[in-house]
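>>> okay, structure incoming, though there's no sequence with it:
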């Protein structure tokens, strides 16, 4: 997922420099791979910080959760705005957050209880991202499920990785808020294989069937929110399809899966094929790559930029991902990287338009002056406030055609950014 994102940033900046930079000033940037390793990311940061021109650096960009959470406090200390590919909800709060929230949970006995959970954020005043935060995306996914007449929403996610489980409480709580009955949670860890997933999912739905027999008024889980990776999402989809076929006499209606952006992109179909057609949906924070079904003057530029630089690089359109799978890199993550580079350009232009010097502090203040800034239709308009760095509350929902093409499921789901949700 990081590869298309980094492709986009690299492509955007070198294209910008080829045309003279920003107002005639070229962008001097250094792109390095931290390989999802916090220690390596820290070493890169330390190398940059030790450089003689560190004081002239006006922005840092990161990708993953762990590296971002480690480096963002250092960016604040150094006075550098940090634009991250991580969209964790706690990063969106510039100020410290410490709240107790009653989160609904359904136990093994199928009884729902409200469990107080504490959510804390130290505050990340210098962190920005040009996308919907993960928790708001989860709420948008839940709203889509409710609009599609779901009977009950279950939750499949990994419990050992924060990016999987962190948005789950938001999804649980929002489902209760809008009157959508919830089901049990099921933990499916990244190191498990399809057979393990299938066994756990079979046990889960057999439990649904047995409880329905003894409680006829109970509506079984018919939708599942998934928080995981694309690899795990593919295995989950295959396992659900297999279990659905096995238990079809007691489960006549297809189980629908809706995934957060971390588990869903254009490459998912290559991993799971027919098992992902019709019943697998993805809630994305921007338009998918090449989606012309929404008005977007910028999307043709995204596609042209990708094609131009892949041809120049001689790399074609394939990229080898972390699990060794070679997939087309024309994905939503390229769009997200493009938008991240685009907003940097807009922030710098805003500084220049105000007659100020381009410094890290002035770039940060420019971001926080964004009230309703357009991205050419790639996302909803973005806004950052000094007290709230959630830029938008919109998700775009997609599913696959039998040929593996993404089909949008309009309209975009706009979730009001409630102040009480900030930071979790």
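In hand now; what should we look at? A quick note: this is a predicted structure, and the numbers were derived from the prediction, not measured.
>>> from now on I want contacts and neighbour counts done on CA atoms only, so please keep to that.
Will do.
>>> now the farthest one out in the chain, which residue is it?
Farthest-out residue of the chain from its mean C-alpha position, per Cα atoms, centre = their mean: residue 214, at 39.1 Å.
>>> distance of residue 58 relative to residue 82?
Going from residue 58 to residue 82 by Cα to Cα, to the nearest Å gives 9 Å.
>>> okay, the two: which has more neighbours?
Per other Cα atoms under 10 Å, whichever of residue 58 and residue 82 has more neighbours is residue 82, with 26 against 19.
>>> can I assume that one is in contact with residue 124?
No: if you go by Cα atoms under 8 Å, residue 82 and residue 124 don't touch, sitting 9.5 Å apart.
>>> could you tell me which residues touch both of the two?
Residues touching both residue 82 and residue 124 (Cα atoms under 8 Å, 6 or more residues apart in numbering) are residue 72.
>>> for comparison:
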């Protein structure tokens, strides 16, 4: 593995020399010191002592399907840094705890570190998985000036300063009545929070744009409730307020489904989807028939944006595919469609965490073809064509997966087999760790012998179109007033062979008014 890393790093130096002129034209940072062997030569840059990092991830809650592979991507890269000389020469001291994907447990874990960890004062970074967990434990961490890299891309976390704004948008209630709704969006300000992927607000806007380009129609938001899953609902105001800007797109009724990683909850998703579409009074099919009995007055839901994680989204896909068969077999529905020379085709558009290599495994053949689409702020696992650093990542995964299969890390870390977690979630975790590495090296370059949170904050906020070695959909940037890292998403779909197939890449301007939601 060290040979692979050294070879890649050496190649990057040559590449930097060759494309230096192009980098200045493109506005992408070309910083040889960040890509050189300095991070692995035991002090060439000048870090002194030990760097303390803490990780709180979900090993037992409702997001284990996405949190565990994300954790391994972070953990493997940090361990690899240690085994190849540390970060600028400093060893990284790691401690891992289970946050159960709940705010209460995360607060308990962080408070316990604060009370019992003899090195707490020197901890400069915490990797915390989840929106709710981060917002619960985060305020005090902000006052302590500790960097938080969350397994969350919530828009509210991307604002370093407080935000208070009203967002008004049109909603459709359970009885298909339309009304304006005002949502007050707030952010306390998160000056020490940084993440590498597109924030959820920008991502849902890109999801709507992608759906519009594929086939305009009515989009329903499928998600868990806010009290049970903060990230599932965090971008809804962004999406609902953006929807009218694209001709032909409109908002459907919300579909509430559980956020889960458990097969035991699959029947609950089934029941929710069936009720949403087939209820005799307010079901989508019944309303379609009554509203369009004499003239075309109601565009039915054709897109479902899925705000939950990959397991729940895949089960949603399976259930929606079954509904499609009912629609196709209903003579009354087909007669109305034929009379109006149109079709009723359902599709899924999953969020950043709602689609991955395991989607087909869970959903089966029903999710193949022109049906299941999703957002990728990072490349899929093993995408060597579109990611310059993917070879290093694959080698990293293989090396440490074999080691951990032979000697599993202690609890709460979940044991793994060598073939486990070869998916985009691992890439997302790895991207977060690479981002941290680049900020650490920059802070050390600027003179910090052992960077504290403030040093890292300044380093992050100096990123301008930072090349992430192909680990994100685009280069990342931060400023002291805006921590949205990028505005790019790649769209993939599950193709006819059950593989993730690239569709297109989209980008939106980071409108200042959208900061914080």
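Noted; the coordinates are in hand. All values reported here derive from a predicted model rather than from experimental measurement.
>>> can you give me the TM-score here?
Scored against TM-score structural alignment, normalised by the length of structure 1, the superposed chains reach a TM-score of 0.92; 417 aligned residues with a Cα RMSD of 2.4 Å.
>>> for the residue most central in space within structure 1, which non-adjacent residue is spatially closest?
The centre of structure 1 sits closest to residue 261, judged by Cα atoms, centre = their mean, with a distance of 3.9 Å. Nearest non-adjacent residue to residue 261 of structure 1, counting by Cα to Cα, 6 or more residues apart in numbering: residue 284, 5.2 Å away.
>>> the aligned partner of that neighbour in structure 2 - how many residues pack around it?
For residue 284 of structure 1, the aligned position in structure 2 is residue 376, judged by TM-score structural alignment. Residue 376 of structure 2 sits with 28 neighbouring residues when counted by other Cα under 10 Å.
>>> is it true that residue 112 of structure 1 touches residue 103?
No: here residue 112 of structure 1 lies out of contact with residue 103, judged by Cα under 8 Å, at a distance of 10.1 Å.
>>> quick one: name whatever helix or strand follows the lengthiest helix in structure 2.
The longest helix of structure 2 (DSSP state H) is helix 2-26. Beyond helix 2-26 of structure 2 in the direction of the C-terminus, DSSP states H and E gives the next helix or strand as helix 32-35.
>>> matching residues in structure 1 for that next one?
Under TM-score structural alignment, helix 32-35 of structure 2 corresponds to no residues of structure 1.
>>> so stretch 233-240 of structure 2 aligns onto which residues of structure 1?
Here stretch 233-240 of structure 2 aligns to structure 1 at residues 165-172, judged by TM-score structural alignment.
>>> repeat for stretch 79-91 of structure 2
With TM-score structural alignment applied, stretch 79-91 of structure 2 matches the range 14-26 in structure 1.
>>> could you do stretch 6-14 of structure 2 as well?
Residues of structure 1 matching stretch 6-14 of structure 2: none, counting by TM-score structural alignment.
>>> buried ones in that stretch?
Within stretch 6-14 of structure 2, the residues that qualify as buried are 6, 8-9, 12-13, counting by 16 or more other Cα atoms under 10 Å.
>>> for the residues you listed, could you give me CSV that also reports distance to residue 404 of structure 2?
Listed next are the buried residues of stretch 6-14 of structure 2 as CSV, based on distance: Cα to Cα, whole Å:
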residue, distance to residue 404 of structure 2
6, 23
8, 24
9, 25
12, 29
13, 32
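>>> pick the one among those residues closest to residue 440 of structure 2.
Using Cα to Cα, residue 9 is the member of these that lies nearest residue 440 of structure 2, at 17.1 Å.
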